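[1] My questions are about this predicted structure, shown below with the sequence.
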Amino acid sequence: MAEENDASDKTEDPTQKRLDDAHEKGDVAKSQEVNTWFVIAGATLVLSSFSGSIGGGVLMPLRNLVANSWMIRADGPGLMALTQSLGYALIAALGVPFLMLMLAAIAGNMIQHRLVWSAESMKPKFSKVSPGAGLKRIFGKQGVANFAKGLFKVIALGAVMTAVLWPERHRLDAMVRFDPAAIMGVTTSLTLKLLGAVVAMLAVVAIADYFFQYRTWFERQKMSLQDMKEEFKQSEGDPHIKAKIRQLRMERMKKRMMAAVPKASVIITNPTHYSVALRYERGMAAPVCVAKGVDTIALKIREIAGKHDIPIVENVPLARALYATVDIDEEIPVEHYHAVAEVIGYVMGLRRGLAGRQA
């Protein structure tokens, strides 16, 4: 019952990450009927293209063996040499056809999905030996589909063989009187005709089965809303953790700002909300913002500035503008050069006057 509820909750299409993870685990949409079709189609192509060369390549060594049997040495080295020569002849005759069949088998997999290198399917799983899971596979949707597919193939194959061989029944009866060489040609022709019909029939089965397997696989990859939330947390980060990291960063930045306030040349404020600490020394291209803040942070900046005798200048529009346009450790924007220069000039004038009185 719980599994049914879990399945009913999976209403969302899978994300690309979900599909990629399934591929990495070896869980891909795959139809064995497509592989079968490619192999049989490859065998038909091999038989139609290489039947003559295969027959000649195998027949010639065997004919020479029979014709020159009296010359064959019966000792160990002689038999070893005979075995090697026959092996080379078979490889030469069957090498290319077998290579084509291997390529056909590989193509049957690659046309369905990209290459998969995963050991996930080799790991032991209890579901593979569980009687309940086995019964579910047999009597489930996949089992019913496999039974219907097998039944259709048996009926279709019987119909194809009947349609191909029934018109040839009289010639088949007369083949007992044919020359062996003629029998080979007739047999090859009928075999190719039968394989061609089987390939056409299996093409329909393979296409239908692939779409069924793909749909079943896609439904299996669907996600619930909770799955999507968990994936978002994994890919984007847990919002609570991100908030905590943001808080730690803000605290470190605040400590760094407060440590830099005593080095400031002037504090420009809006008396109740904003404070911007600027540092300027001769030779600098422009003043640099070393700290800024609003409300409690602004109050803390003014408090530290008061303890270190740093001038505090009230300029409401300039304080707001600087707070909005300049970041920590950045030079002030060009458009504020004139206003800030007046403030710094005023502060320097105060300092010179104070120094003169003290002298």
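    Received it, and whenever you're ready, just let me know what you need. Numbers count the residues shown, from 1 in each chain.

[2] From now on I want contacts and neighbour counts done on CA atoms only, so please keep to that.
    Fine.

[3] Validate this expectation: Ser118 resides in a strand.
    No - read with DSSP: H, G, I helix; E, B strand; the rest coil, Ser118 is coil and lies in no strand.

[4] So it versus Asn35, what's the distance?
    Here the distance between Ser118 and Asn35 works out to 19 Å (Cα to Cα, to the nearest Å).

[5] more neighbours, those two?
    Asn35 (21 against 12; other Cα atoms under 10 Å).

[6] Check which helix or strand the more buried one maps to.
    Secondary structure from DSSP states H and E places Asn35 in helix 32-67.

[7] which helix is the longest one in the protein?
    helix 180-221 (DSSP state H).

[8] Tell me how far that helix lies from the chain's centre.
    Counting by Cα atoms, centre = their mean, to the nearest Å, helix 180-221 is centred 31 Å from the centre of its parent chain.

[9] for stretch 145-159, same thing?
    The answer for stretch 145-159 is 35 Å, by Cα atoms, centre = their mean.

[10] Show me which residues of stretch 341-354 are buried.
    Val343, Ile344, Val347 (16 or more other Cα atoms under 10 Å).

[11] Could you do stretch 297-309 as well?
    Neighbour-count burial for stretch 297-309 [16+ other Cα under 10 Å]: Ile297, Ala298, Leu299, Lys300, Ile301, Arg302, Ala305.

[12] Asp13 versus the last one, what's the distance?
    Yep, that's Ala305 we're talking about. 58 Å.

[13] Check the fifth one too.
    For Ile301, the distance to Asp13 (Cα to Cα) stands at 53 Å.

[14] How about Asn315?
    57 Å.

[15] dropping in the other structure now:
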Amino acid sequence: MQLKLDLQFFAGEKTEKATPKKRNEERKKGKVAKSQDVNTAFLLLFALILMAVFGSFMKDNMLALFQHSFTEYINWELTEKTVFQIFLEGSMELLKIVGPIMLIAVIAGVASNLMQIGFLFTTEPLKFDLKKIDPIQGAKRIFSLRALVELLKSFLKIVVIGAITFTIIWMFKDDMLMMAFKNAESALSFFGRVTLIMGISATVALLFLAIFDYAYQRYDFEKNMRMSKQDIKDEYKNTEGDPLIKSKIKEKQRQISMRRMMSEIPNADVIITNPTHYAIAVKYDENKASAPYVVGKGVDHIAFKIREIAKANNVMTVENRPLARSLYSSVEIGDVIPEEFYQAVAEVLAYVYRMEKKV
């Protein structure tokens, strides 16, 4: 009894890698190995590169918008029409400034996801599920090992990014103190450059951490995808079908095939036997084939049934042991007689035709 329980326990233990079928089913549900840190790092990196390349363009457009606002818009009469026009023109200018960043953010997000999981579109995660608002399941997630790992990971990111930020500020501390003696444009240019250096450095560090996070996400995903030996057996049954049902279907197919074969026996020209164990029903119809062909064959019980049906329908039976055995092993039902048996079968058919003419 104890041994049986132990075997059941090990059979239910999830130690096997997930099958392709399960992976495909989970992927359709949106369950894939993905690191959000990779998405964040790519988004920040692309956005910072864009700001480094088009920073002056964005600054010029922003200054032009402020200048136009404080020289033109401030003198306009406040009416419904002017407010709408200010809003429309201001929105268009802001779109020109932030539009490239929004576009690059979308491109970076799509690219990072394609790199990790390829193309995947599913609405399964959007479906309403009561388990998602189950307080017990929520508490389990909060106090799970994964939650602890995420907490430590977040703490590590704060420490690393904080250290990088502090280091860069410390490097430029003397220049920052001297900004009090510079004009606004020089100060703005300096702080923009320092912010860009700080952002790119922090993003590179975040990208480095994202590689480890992606490796962990893959490990955790594979661990959660594991299957027990019983799961694999059940999946095989569902895929291939229950062996009992399959055997019944095959048995049914054999019965149908047997009935079809037996229905052709009355149309045969001759039954070649050995005489008790083998029976081969042969027919020659020049409109259907260029040579005689087998319409039925069988051994033992089936051979007996073939002879019985042949006798009931006045189909001649001829004993030829070597020919019966050779035809049974060489020719399938519906196939034409091979060339090496032409002479032997022709002699049998000639004998049958002579006997039928005498009758």
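    Good, I have the coordinates. Just so it is clear, the structure is predicted and the values come from calculations on it, not from any experiment.

[16] sorry, back to before: between Asn315 and Asp13 of the first structure, who's got more neighbours?
    With neighbours defined as other Cα under 10 Å, Asn315 of the first structure and Asp13 compare such that Asn315 has more, 17 against 14.

[17] Would you map the strands across the first structure?
    For the first structure, strands defined by DSSP state E occupy the ranges 266-269, 274-279, 288-294, 312-314.

[18] Identify the residue of the second structure aligned to Phe98 of the first structure.
    Under the alignment (TM-score structural alignment), Phe98 of the first structure pairs with Met102 of the second structure.

[19] Then Thr15 of the first structure?
    Under the alignment (TM-score structural alignment), Thr15 of the first structure maps onto Thr19.

[20] Without its sequence neighbours, what residue ends up closest to that match?
    Ile232 (7.7 Å; Cα to Cα, 6 or more residues apart in numbering).

[21] what's the distance between the equivalent of that neighbour over in the first structure and Gly237 of the first structure?
    Aligning on TM-score structural alignment places Ile232 of the second structure opposite Met228 in the first structure. Distance, Met228 of the first structure to Gly237 of the first structure, using Cα to Cα: 13 Å.

[22] Same check on Asp6 of the first structure?
    Applying Cα to Cα to Asp6 of the first structure and Gly237 of the first structure gives a distance of 25 Å.

[23] cool, and Val160 of the first structure?
    On the measure of Cα to Cα, Val160 of the first structure and Gly237 of the first structure end up 59 Å apart.

[24] More neighbours: these two, which one.
    Under the neighbour definition other Cα under 10 Å, Val160 of the first structure and Gly237 were set side by side, and Val160 has more, 19 against 12.

[25] Just give me the neighbour total for whatever residue of the second structure lines up with Phe178 of the first structure.
    Under the alignment (TM-score structural alignment), Phe178 of the first structure maps onto Lys182 of the second structure. If you count neighbours by other Cα under 10 Å, Lys182 of the second structure ends up with 10.

[26] Same check on Met225 of the second structure?
    Met225 of the second structure has 19 nearby residues by other Cα under 10 Å.

[27] contacting residues around it?
    Residues in contact with Met225 of the second structure, defined by Cα atoms under 8 Å, 6 or more residues apart in numbering, are Lys17, Ala18, Arg23.

[28] Val326 of the first structure against Glu335, yeah?
    No - assessed by Cα atoms under 8 Å, Val326 of the first structure is found out of contact with Glu335, at 11.4 Å.

[29] Please identify which of these two sits among more neighbours.
    Using other Cα under 10 Å, the more surrounded residue of Val326 of the first structure and Glu335 is Val326, with 16 against 8.

[30] Tell me which residue of the second structure matches up with that one.
    Aligned partner of Val326 of the first structure by TM-score structural alignment: Val331.

[31] And Met253 of the first structure, by the same measure?
    So, by TM-score structural alignment, Met253 of the first structure is matched to Ser257.

[32] same thing with Ala243 of the first structure?
    In the second structure, Ala243 of the first structure lands on Ser247 (TM-score structural alignment).

[33] In the second structure, mark out all the helices, start to finish.
    Going by DSSP H, the second structure shows helices at 2-12, 20-28, 36-71, 80-117, 135-142, 145-171, 173-177, 184-225, 229-240, 243-264, 301-312, 321-330, 342-358.

[34] For Leu126 of the second structure, find the nearest of the ones you listed.
    helix 20-28 (12.5 Å; Cα to Cα).

[35] Next, the mean deviation of that closest one compared to the first structure.
    Once fitted to the first structure, helix 20-28 of the second structure is off its aligned match by 0.8 Å on average (mean Cα distance after the TM-score superposition for the first structure).

[36] what's in contact with that helix?
    Contacts of helix 20-28 of the second structure (Cα under 8 Å, 6+ apart): Val32, Thr122, Glu124, Met225.

[37] Next: stretch 156-163 of the second structure.
    Contacts for stretch 156-163 of the second structure (Cα under 8 Å, 6+ apart): Ala202, Ala205, Leu206, Leu209.
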